[in-house]
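> Sharing a model prediction with you, sequence too.
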Amino acid sequence: MADDQEVVRAGLCRILDGEEDLEVVAEAGDGEEAVRRAGATRPDVVLMDIRMPVMDGLAAARRLLAEDSSVKVVILTTFDLDEYVYEAIKIGASGFVLKDAPADEIVRAVRAAAAGDALVSPSVTRRLLAEFAKVRTRDNPSVATLTERELDVLRQLAMGLSNSEIGVRLFISEGTVRTHVTHLLSKLDARDRVQAVVLAYETGLVSPGHTEDR
C-alpha cells in the first residue's frame, strides 16, 4: 500500500486488512520506498498512489513491472481524468480506482488484479481512455486476427463489463467468455484486459463516448 498521505494510507490498510482473504504486507510513503518494500515482500498486488514525492507512482510502477512481471499494480488517484493514469495503464498497471471510491470497489479492484482480471470501471476508466484516444489513434494489425466473437467480447470489455455481464449480453457462458478473453489477449499481446481496452480505443474499434448496448 503506497500513498504519501498517512491518514489515507492508514484508512485503506484498515479496509483491506479487514477482508479475510487480503493482507497488507507492507506500506510506503513514496514511490522509491514502494519499490524497495515491494522487492522485499514480493506482494501479489501493489495499490499505488499516482502522485507521491521522491518518486511518483508512474515511475515506481514502471520500475516494479520491469523488475517483476508477475506483480499487479492498481493505481490510486484523486482525479478521474489524469494523464498519468493513462500512461500507467499503458506500461502495464492493472486498472485504477479513485481514492474516494466506495470501499467495496477498492477491495474488488485488488481482488480482480490478483486474479488477473483487472478492474475496468465503467464510470471512470471509459471516460479516461476515450479522452486520450482522441489524439492517440493508431493502427494495430493484430486486431485483424480477432474473430467476430472476440471483437464482440473486446467491445464489451471496453464498456467496463465483467465476464458474467458479457456472458449475459452475448448469450454465452462465463467460461466461454473467459476463453475468448484469453485468446484475444494472446493475439493482441496484451498483459491484461485493461491494455486490451486501451488498444480498442486507440485503434478506433471503440469510439469515444461509446455506449452501444450489444
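Ah, there it is.

> C-alpha from now on. contacts and neighbour counts both.
Fine.

> Could you pull out the strands in this protein for me?
45-49, 72-77, 96-98 (DSSP state E).

> And these: which comes nearest E148?
Of all these, it is strand 96-98 that lies closest to E148, at 28.7 Å by Cα to Cα.

> which residues sit against the closest one?
74-80, 85, 105-106, 109, 119-121, 125 (Cα atoms under 8 Å, 6 or more residues apart in numbering).

> one more time with 6 Å
Identification of contacts with strand 96-98 by Cα atoms under 6 Å, 6 or more residues apart in numbering yields V74, I75, L76, T77, T78.

> most surrounded residue in those residues?
V74 (31 neighbours; other Cα atoms under 10 Å).

> so L47 makes contact with T77?
No: L47 lies out of contact with T77 (Cα atoms under 6 Å); the separation is 10.4 Å.

> Now do the same contact list for E150.
Per Cα under 6 Å, 6+ apart, neighbours of E150: H180.

> and the lengthiest helix in the chain, what other elements does it pack with?
Secondary structure of the chain per DSSP state H: the longest helix is helix 174-188. The helices and strands touching helix 174-188, judged by 3 or more Cα pairs under 6 Å, 6 or more residues apart in numbering; DSSP states H and E, are helix 163-170.

> Against which helices or strands is the helix it packs on packed?
helix 174-188.

> just the helices in this protein please.
Under DSSP H, the chain gives helices at 6-17, 31-41, 57-67, 83-90, 103-114, 125-133, 148-158, 163-170, 174-188, 193-202.

> Just checking the distance from the longest helix of the chain to the centre of its chain.
17 Å (Cα atoms, centre = their mean, to the nearest Å).

> Next one for the comparison:
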Amino acid sequence: MSKIRVVIADDQNLICDGIRIILDSQPDMEVVGIADNGQKAVEFVSACQPDVALLDISMPVMSGIEALKEIKVNYPKTVVLMLTTFDPDEYIIGAFRSGADGYLLKDMTAEKLVVAIRNAFNGNVTMPASIASRIIVHIHEDVKKNSLQDYGLTQREIEIAGLMARGFSNELISITLGISLGTVKNYISVIYSKLEANSRQEAILVIKGLNYSESI
C-alpha cells in the first residue's frame, strides 16, 4: 500500500520533531522532508512532490502564506494544511484567501492530527471549529450586506453567499456553518432564485460584483 507522503515546515524544531515521530509511526504515512522556513518548504515540495504539506503560518525567510501561494501555483496536487495556534486573524484569513486546504492546531492530539491528515488526503475538509468561527466573523465584516439584502437575502443566506464566492464546496459550507448538506443545498437553491441566477457560476459572479472589493 502506498503511503501518504508528507512535508513538514515549522521554525520550531520541537514541533517538527513531534509531528514527524507521530506520522512516521503510522503504517500509511511517511515524512519525506522537514523545513524550518517557507523557502525550504517550497524546495522540498518541488523535490519530493509530497501528497501533503504542513506549513506553519509564521516562518522566517518566506512565510507559510507565501510558500502556500507558490505551492498552489506550481504543485496544485499537493494538499496544503496550515499549522496554527494563536496567529492573528489577518494571517488566518490570508491563508484562507491563498487557497489553504485546511488548518491544523498545534495543540491538537496525535490521534486528531493523524485523522485530519488522512481526511485531507482523501479530499475532505480539515477545519477546526475555532478557525471556522474566525473566518465567519471575517465574512460578516467583509461582506457589504446591504447590497445582498436588497435582493431579499437573509443573514444566513448572506453567510452562505460569502462562502460560495470564496470557492467553498457545499460540503465545506456545511462543515464551516455546522448545518447539514441538505440544508446547504436548500439555501443555495433559494439564493439562486433571489439572485435570478441559473447556475452556481452565475450566482458567484453576481455575489462578487455586489459584495467584494477588487483586493479580495
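Noted; the coordinates are in hand. All figures in this text were calculated on a predicted structure; none of them were measured in a lab.

> what TM-score comes out when they're superposed?
Laid over one another, the chains give 0.67 as their TM-score (TM-score structural alignment, normalised by the length of structure 1), with 167 aligned residues with a Cα RMSD of 3.4 Å.

> So which of the helices of structure 1 is the most surrounded?
Most buried of the helices of structure 1, by mean neighbour count (mean count of other Cα atoms under 10 Å): helix 193-202, with a mean of 24.

> quick check: angle from that one to helix 174-188?
60 degrees (axes from the mean of the first three to the mean of the last three Cα atoms, to 10 degrees).

> hang on, the earlier thing: make CSV from the helices of structure 1 and add distance to S142 of structure 1 to it.
Formatted as CSV, the helices of structure 1 follow (distance: least, Cα to Cα, whole Å):
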stretch, distance to S142 of structure 1
helix 6-17, 38
helix 31-41, 33
helix 57-67, 24
helix 83-90, 17
helix 103-114, 25
helix 125-133, 18
helix 148-158, 12
helix 163-170, 22
helix 174-188, 6
helix 193-202, 10
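
> mind checking how far the counterpart of L58 of structure 1 in structure 2 is from I57 of structure 2?
In structure 2, L58 of structure 1 lines up with I65, judged by TM-score structural alignment. Distance of I65 of structure 2 to I57 of structure 2, given as Cα to Cα, to the nearest Å: 6 Å.

> do the same with T85 of structure 2
Taking Cα to Cα, one finds T85 of structure 2 at 9 Å from I57 of structure 2.

> Repeat that for F121 of structure 2.
20 Å.

> Same question for T183 of structure 2.
For T183 of structure 2 relative to I57 of structure 2 (Cα to Cα), the value is 33 Å.

> Name the residue in these two with the higher neighbour count.
More neighbours surround I57 than the other of T183 of structure 2 and I57, with 26 against 12 (other Cα under 10 Å).

> L83 of structure 2 -> structure 1?
Under the alignment (TM-score structural alignment), L83 of structure 2 maps onto L76.

> Now I93 of structure 2. Nearest residue, chain neighbours left out?
Leaving aside its sequence neighbours, I93 of structure 2 sits nearest to I135 (Cα to Cα, 6 or more residues apart in numbering; 6.6 Å).

> Which residue in structure 1 aligns with the one you found?
I135 of structure 2 maps onto L129 in structure 1, by TM-score structural alignment.

> Give me the distance between that match and V73 of structure 1.
Here the distance between L129 of structure 1 and V73 of structure 1 works out to 18 Å (Cα to Cα).

> Could you do R169 of structure 1 as well?
Distance of R169 of structure 1 to V73 of structure 1, computed by Cα to Cα: 29 Å.

> Show me what K99 of structure 1 lines up with in structure 2.
Using TM-score structural alignment, K99 of structure 1 pairs with K106 in structure 2.

> ok, now V35 of structure 1?
Aligned by TM-score structural alignment, V35 of structure 1 pairs with V42 of structure 2.

> cool, and V24 of structure 1?
Per TM-score structural alignment, V24 of structure 1 is aligned with V31.

> Over to V85 of structure 1?
Under TM-score structural alignment, V85 of structure 1 pairs with I92 in structure 2.

> Confirm for me that the match of L58 of structure 1 is in contact with R97.
No: between I65 of structure 2 and R97 there is no contact under Cα under 6 Å: 9.5 Å.

> Now do the shared contacts for those two.
By Cα under 6 Å, 6+ apart, no residue touches both I65 of structure 2 and R97.

> mind listing what R62 of structure 1 touches?
Applying Cα under 6 Å, 6+ apart, no residues contact R62 of structure 1.

> any idea how far L161 of structure 1 is from it?
Relative to L161 of structure 1, and taking Cα to Cα, R62 of structure 1 is found at 27 Å.

> Could you do E150 of structure 1 as well?
14 Å.

> Check G167 of structure 1 too.
Counting by Cα to Cα - G167 of structure 1 and L161 of structure 1 are separated by 10 Å.

> With R136 of structure 1 instead?
23 Å.

> neighbour-wise, which of these two wins?
Legend: neighbour count by other Cα under 10 Å for R136 of structure 1 and L161, higher for L161 (19 against 14).

> nearest residue to the more buried one other than its sequence neighbours?
Per Cα to Cα, 6+ apart, closest to L161 of structure 1 is P122, 7.2 Å.

> So what's the residue count around that neighbour?
Neighbourhood size, P122 of structure 1 [other Cα under 10 Å]: 14.

> any idea which helix or strand carries R156 of structure 2?
Taking DSSP states H and E as the criterion, R156 of structure 2 maps to helix 155-165.

> residues contacting the most centrally placed residue in structure 1?
Nearest to the mean C-alpha position of structure 1, by Cα atoms, centre = their mean, lies G95 at 1.4 Å. For G95 of structure 1, the contact set (Cα under 6 Å, 6+ apart) comprises V74, A118, L119.
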